[in-house]
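*Asks:* here is a sequence with its predicted model. Questions after.
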Amino acid sequence: MDLQISVFLLFILFTAGQSRNCYQCTSLSSSCDQATCPDGFSNCLGATLDVVNFTKVTVKTCAPLVCPSGSINLGIGKISSYCCNTDLCNTQDAPGPSNSTNGKSCYYCDDKSCSNTVSCSGPEDRCIKATGNFGSQSLVVKGCVSKSICDATSFIPNVEGISCCEGNLCNGAQSVTQSFLFLCCSLLSYFMMH
């Protein structure tokens, strides 16, 4: 009988620690709620998306085991994020992307070409190029990125070709159609839906 009670108590202790509690909200909502994360989500995330001359959105949510902290600057917008792995650790908004340049520069795409250059800032020590298809349209995004996000790019859904490189302007200047929102939605959906 004592063995059964001991096994039961051990089971309760080990299963109780499996669920993570995180704040969940966007800056579009009035408040953040506490939520128990689904299976496979062992981190909390805070992210800030800042589209130049348009809008700034903050997000707090549960995140999967692979959850990079860092920033990405696509010239026409920036995303910064942080991950943490204790209950309700995502109380703060993600810091806005750093404005202090670090001497690196990369190509980025706007609606006309991919030959524009952007100065990298803060931890953005690499250039990124991502390609994908949205319906029948081929899309490419380019910009600056931190190493931690490059290391996790294989986990981003709906984007086939992601490559990171070191060195100024190493991500090429070929002109192609692109969509900043396509990559942003892919990045955020990865964190919120997986």
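*Replies:* On my side now, so go ahead.

*Asks:* rest of the way, CA atoms for contacts and neighbours
*Replies:* OK.

*Asks:* can you pull out the strands in the chain?
*Replies:* For the chain, strands defined by DSSP state E occupy the ranges 21-26, 33-36, 43-51, 55-63, 70-73, 77-84, 101-108, 116-121, 124-134, 137-146, 161-165.

*Asks:* export those strands to JSON lines and tack on distance to residue 192 and mean neighbour count?
*Replies:* Output for the strands of the chain, formatted as JSON lines (distance: least, CA to CA, whole Å; neighbours: other CA atoms under 10 Å):
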{"stretch": "strand 21-26", "distance to residue 192": "10", "mean neighbour count": "23"}
{"stretch": "strand 33-36", "distance to residue 192": "13", "mean neighbour count": "14"}
{"stretch": "strand 43-51", "distance to residue 192": "9", "mean neighbour count": "25"}
{"stretch": "strand 55-63", "distance to residue 192": "6", "mean neighbour count": "22"}
{"stretch": "strand 70-73", "distance to residue 192": "17", "mean neighbour count": "27"}
{"stretch": "strand 77-84", "distance to residue 192": "13", "mean neighbour count": "23"}
{"stretch": "strand 101-108", "distance to residue 192": "26", "mean neighbour count": "21"}
{"stretch": "strand 116-121", "distance to residue 192": "26", "mean neighbour count": "21"}
{"stretch": "strand 124-134", "distance to residue 192": "20", "mean neighbour count": "22"}
{"stretch": "strand 137-146", "distance to residue 192": "21", "mean neighbour count": "25"}
{"stretch": "strand 161-165", "distance to residue 192": "20", "mean neighbour count": "17"}
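
*Asks:* let's bring in a second one:
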Amino acid sequence: MHLFTLVLGIWLLPKVDTLTCYECVPGLSGSCMTIKQCPTADHQCGAMRVLTYAGVSKLSDIQGNTCILAQECITGSVNYGVLKTMLTSKCCNSDRCNSQPAPDASQSFPNGKKCFTCEGETCTKTVNCEGTEDHCIKTTVAVGGNKMTVKGCASKTICTTASNPQLSGVVGAEINCCQGDFCNSASSASAGLLLLVGPLISLVLFS
């Protein structure tokens, strides 16, 4: 009888509460004060931002708030020379704690590391890595049946997240990172991908 009472008591215990977070979907107009119940206890409240620059010109500034897993809460950048995308996230563990936007990480400075980058169809140019960009990166993406390759600098967090099946599935990319100056080797590559990289990363983060 005691065992039955114990089992019944456990069965009747309420489910673990999950957080409620503010949700704002990028690209949709309206208030960011919509409240969402997170699906699992593993989710945190998060604010995310993706800034993309072509030289000194800002191409896009995409922001969003929602429930997010800890491994998706990343901050870092990928720098292909003429195109740079910066990702920032701010996560927290209390109800509706994500009312503030993620910080603007557009201010960064050269850190001394150098990698190869591509210009036109050659990849013998040098890009000076900035901020937390401590790896060289080579990315191959299938676009319209053709494989295109770009090279540059990336933060460790970008390289670690690149192994996520979700990223590979959406971008369709072969992403290789390495440490050491110019370790991403100089070889020919296809032009034309540069303006696609930022939107693809944005799609991954906010899908």
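*Replies:* Great, that's in hand. Here the structure is a predicted model, which means the values were calculated and not measured.

*Asks:* list the TM-score for the superposed pair.
*Replies:* Overlay of the two chains. TM-score (TM-score structural alignment, normalised by the length of structure 1): 0.78; 188 aligned residues with a CA RMSD of 3.0 Å.

*Asks:* CSV please, covering the strands of structure 1 and showing distance to residue 184 of structure 1.
*Replies:* CSV is the format used below for these (distance: least, CA to CA, whole Å):
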stretch, distance to residue 184 of structure 1
strand 21-26, 15
strand 33-36, 23
strand 43-51, 8
strand 55-63, 11
strand 70-73, 10
strand 77-84, 8
strand 101-108, 14
strand 116-121, 18
strand 124-134, 11
strand 137-146, 10
strand 161-165, 14
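
*Asks:* and the longest helix seen in structure 2, how far out from the chain's middle?
*Replies:* When structure 2 is parsed with DSSP state H, its longest helix is helix 194-206. In this view, helix 194-206 of structure 2 has its centroid 9 Å away from the chain centroid, taken as CA atoms, centre = their mean, to the nearest Å.

*Asks:* buried set for it?
*Replies:* Across helix 194-206 of structure 2, burial judged by 16 or more other CA atoms under 10 Å covers 194, 197, 198, 199, 201, 202, 205, 206.

*Asks:* distance check, the counterpart of the fifth one in structure 1 against residue 13 of structure 1.
*Replies:* The one in question is residue 201 of structure 2. Here residue 201 of structure 2 is matched to residue 187 in structure 1, going by TM-score structural alignment. According to CA to CA, to the nearest Å, residue 187 of structure 1 stands 34 Å off from residue 13 of structure 1.

*Asks:* residue 175 of structure 1 too?
*Replies:* In terms of CA to CA, residue 175 of structure 1 sits 56 Å off from residue 13 of structure 1.

*Asks:* who's more crowded, these two?
*Replies:* Shown here are residue 175 of structure 1 and residue 13; by other CA atoms under 10 Å, residue 175 has more neighbours (16 against 11).

*Asks:* what lines up with that one in structure 2?
*Replies:* In structure 2, residue 175 of structure 1 lands on residue 188 (TM-score structural alignment).

*Asks:* and residue 156 of structure 2, what does it touch?
*Replies:* For residue 156 of structure 2, the contact set (CA atoms under 8 Å, 6 or more residues apart in numbering) comprises 76, 132, 133, 134, 135.

*Asks:* could you redo the last one with a cut-off of 7 Å?
*Replies:* 133, 134, 135 (CA atoms under 7 Å, 6 or more residues apart in numbering).

*Asks:* can I get those in a markdown table including distance to residue 124 of structure 2?
*Replies:* As requested, the contacts of residue 156 of structure 2 are exported to a markdown table (distance: CA to CA, whole Å):
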| residue | distance to residue 124 of structure 2 |
| --- | --- |
| 133 | 19 |
| 134 | 19 |
| 135 | 17 |
